[in-house]
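Peer 1: no sequence on hand, only this structure:
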């Protein structure tokens, strides 16, 4: 019922958006046959999303490039239309304000100021920016991988682990990939970092375990001296599609476990593993997904830490960064927590001194490194993509952490 309400809202929103834009452009621009592109783009977007969800519901698990392209392009057009309407709306507010002011003036002028061609041209120029960005994002940006390397200093890190390298990737979302060779190239970049451990922090698939099957051999090629570890994300449980029975959903989840095991990943489900090096110990702790509603809360940190030696340096794998509110208050100090989930909204700005994305209004900690209570949280922007089949300003990421023993450095 909630989904139906959302669909109705989207349809009404697009109808109002298109009607307002049609009316606004009609005032300053001769509109030939191309005026029909305004509602047609919305219709194509809705239709393409319908086929995406229909395929998922019927068991389709391999993305189609043409369908991804159409979804991405029409989504970009809708964003462009929203910006155009915003420009026109601001002008209309000014026009109405001037008109009302004239009614109370001694001049008694009663005509509403006409729409200006300058504003129309400005709206078209503003709209071209997201449209160009969208085209880049759906063709190149989604596979424009970046490797983010950083040294993290800890006073309580055992000497033996000074220089220990942890590689993180997250939010694979196998079912959305439409170019497997590009995915392979990204994973090759990861392997070239030669990490001591490789960790995957959840959302291997969108819904169905079969999505991962074509990529298992790629995951299998990854190698790290002390092993490969993974956890589950909210999408991995299969809660976002309908199943014939709960048994079918559980079987789907078990198959995902089997694929990860075949790929050589040690899946931590509220568990930990202790890595020993030269007599010192480091604990990798993995919890199941724990997020604020509506996301599932299967994570049990106390259970995962049960039996962890007191003298261990601790690293936590937890998919959702909202979990960190509880993690940093835990009586056992966890030096580093690695998360994903947000994708950086797959759209935004991340330059030295400034990072912004609309996702920041949903998550307090949504991208990069956070240092609170002498604990670090790192939120990776994700390896794959979901929903919008592209990335604009938020490149897919491989994170490489080199642990250093020493005084903490400000970030």
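Peer 2: Great, that's in hand. What you see is a predicted model; the values in this text were computed from it and never measured. Numbering: from 1, shown residues only.

Peer 1: rest of the way, CA atoms for contacts and neighbours
Peer 2: Fine.

Peer 1: hey, which helix is longest across this structure?
Peer 2: helix 65-103 (DSSP state H).

Peer 1: would residue 5 count as being in a helix?
Peer 2: Yes. Residue 5: assigned to a helix according to DSSP: H, G, I helix; E, B strand; the rest coil.

Peer 1: rewinding a little: next helix or strand past the longest helix of the chain?
Peer 2: Next along the chain after helix 65-103, taking DSSP states H and E as the criterion, comes helix 117-139.

Peer 1: second structure for comparison follows:
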């Protein structure tokens, strides 16, 4: 019971602070009553949609917009609270000093809240409020093409200048604007890459979410084909509980990939040959450090017939596969590891794997759809970095590279603030040897 009471009290304090800041500026009863009516309405819609989602055991777009309304309303109020709370502390000590200095009453000693502070707090709160509104209505479809040129000593000469386009985390169940999606697909085709690679999470929960969008995505074309892997959301665990339902959804997911034109790689590979030289596209099933997601990817299986020294591009949905140190297995009530029959538990991370994987492409994090990026300062920050240290862009360790795509679609919050949807283009170049 206490875990419900504490959040309710904290939310009530947050709303009170915001209300008093508004009351400092106006005494209009319609505005003050309207504040509470609108606040209660937003919280009511959110909890109603959350209940519906839990009842149906499936996330829907209506719940996403309820989350967006709540965040757009609540996050700016945190700024109001922070500013006014600091002022209240200052007022308390000033009042205490005046009380003992002047030996007056508390009401006389304690200075009133300054109108300027309330204006300042509400003005600053308007910035995140505007940001969230933009993120929902514009930011989620603000597609950016991010290009990288990467140099490798061991790239076969025949693949010098080879171009890869990566997209990730489509999450078709969150789409609601066909024109914008068609624009993004055209943008993908405009890159004229040799191959298009998709790194998982084609839906939020069920295969049917992608059905209205198959004709749009099947327009994607690349000379050497389209290749894909599964993400944690593609296995049906978020919508179904029985093994039969999960397997049926899996079959439907496979058909969706086939209908689009993807070659779905499930611990499998595709070898592309040019002038007698090879480049391997490897695709593993989902594997990451979290205990909440399936661990079905196998590096051993996907590299079984690959010789050391050959060039490999790996598709692995979860970036934690690159460098995890200790598997976070789920525990039973006695503290023992729970190993699902499908879990593969004898995996090395990609960095330490016995065969060299030069480039790994991942997604999964979405950059949390919220953060700050200043490219010319090479600065980026998102709260997701505290869960996934490698959360967006290029990383290198031990001569092996990881690229984490910021995602094509959205999940839960139907918007993006500062972290825009990404289409990645990577050009592979052979590094010239210095004489």
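Peer 2: Everything's here; your move. A quick note: this is a predicted structure, and the numbers were derived from the prediction, not measured.

Peer 1: overlay them and tell me the TM-score.
Peer 2: The TM-score (TM-score structural alignment, normalised by the length of the first structure) is 0.89; 401 aligned residues with a C-alpha RMSD of 2.7 Å.

Peer 1: check the offset of the longest helix of the first structure from the chain's centre.
Peer 2: Centre-to-centre, helix 65-103 of the first structure and its host chain are 25 Å apart (C-alpha atoms, centre = their mean, to the nearest Å).

Peer 1: what comes up buried for stretch 277-297 of the second structure?
Peer 2: Buried positions in stretch 277-297 of the second structure, judged by neighbour count with 16 or more other C-alpha atoms under 10 Å: 278-290, 293-297.

Peer 1: same deal with stretch 154-174 of the second structure?
Peer 2: Of all the residues in stretch 154-174 of the second structure, those buried under the rule 16+ other C-alpha under 10 Å are 155-157, 159, 161-174.

Peer 1: and for stretch 219-228 of the first structure?
Peer 2: For stretch 219-228 of the first structure, the neighbour count (16+ other C-alpha under 10 Å) marks 219-220, 222-224, 227-228 as buried.

Peer 1: equivalent analysis for stretch 328-341 of the first structure, please.
Peer 2: Across stretch 328-341 of the first structure, burial judged by 16+ other C-alpha under 10 Å covers 328, 333-341.

Peer 1: stretch 44-52 of the second structure now?
Peer 2: Across stretch 44-52 of the second structure, burial judged by 16+ other C-alpha under 10 Å covers 45-46, 49-50, 52.

Peer 1: same question, stretch 89-102 of the second structure
Peer 2: Neighbour counts over stretch 89-102 of the second structure (16+ other C-alpha under 10 Å) mark 91, 95-96, 98-99 as buried.

Peer 1: what would these look like in CSV with distance to residue 320 of the second structure?
Peer 2: Output for those, formatted as CSV (distance: C-alpha to C-alpha, whole Å):
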residue, distance to residue 320 of the second structure
91, 48
95, 53
96, 53
98, 57
99, 58
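
Peer 1: so which residues make contact with stretch 365-379 of the first structure?
Peer 2: 321-322, 324, 328, 333-340, 342, 344, 359-360, 380-381, 411 (C-alpha atoms under 8 Å, 6 or more residues apart in numbering).

Peer 1: end to end, how far does it reach?
Peer 2: End-to-end distance of stretch 365-379 of the first structure (C-alpha to C-alpha, to the nearest Å): 7 Å.

Peer 1: what does it correspond to over in the second structure?
Peer 2: Mapping stretch 365-379 of the first structure onto the second structure (TM-score structural alignment) gives residues 390-404.

Peer 1: ok, the alignment partner in the second structure of residue 177 of the first structure - how many residues close by?
Peer 2: Alignment note (TM-score structural alignment): residue 177 of the first structure maps to residue 175 of the second structure. Per other C-alpha atoms under 10 Å, the neighbour tally for residue 175 of the second structure reads 21.

Peer 1: list the contacts for residue 175 of the second structure?
Peer 2: Contacts for residue 175 of the second structure (C-alpha under 8 Å, 6+ apart) come out as residue 409.

Peer 1: my read is residue 197 of the second structure is in a strand, agree?
Peer 2: Yes. Under three-state DSSP, residue 197 of the second structure falls within a strand.

Peer 1: hmm, it is touching residue 165, no?
Peer 2: Yes. Here residue 197 of the second structure reaches residue 165: they are 6.0 Å apart, a contact under C-alpha atoms under 8 Å.

Peer 1: quick check: closest non-adjacent residue to the spatially most central residue of the first structure.
Peer 2: Closest to where the C-alpha atoms of the first structure average out (C-alpha atoms, centre = their mean) is residue 343, at 2.0 Å. Nearest residue to residue 343 of the first structure, sequence neighbours excluded (C-alpha to C-alpha, 6 or more residues apart in numbering): residue 381, at 4.3 Å.

Peer 1: roughly how far does that neighbour sit from residue 244 of the first structure?
Peer 2: Distance, residue 381 of the first structure to residue 244 of the first structure, by C-alpha to C-alpha: 34 Å.

Peer 1: and for residue 321 of the first structure?
Peer 2: According to C-alpha to C-alpha, residue 321 of the first structure stands 32 Å off from residue 244 of the first structure.

Peer 1: looking at those two, which is more packed in?
Peer 2: Using other C-alpha under 10 Å as the criterion, residue 321 of the first structure and residue 244 rank with residue 321 on top: 26 against 7.

Peer 1: residue in the second structure paired with that one?
Peer 2: Residue 321 of the first structure maps onto residue 319 in the second structure, with residues paired by TM-score structural alignment.

Peer 1: residues touching that match, list them.
Peer 2: Contact analysis of residue 319 of the second structure by C-alpha under 8 Å, 6+ apart lists 288, 362-364, 388, 390-391, 402, 404.
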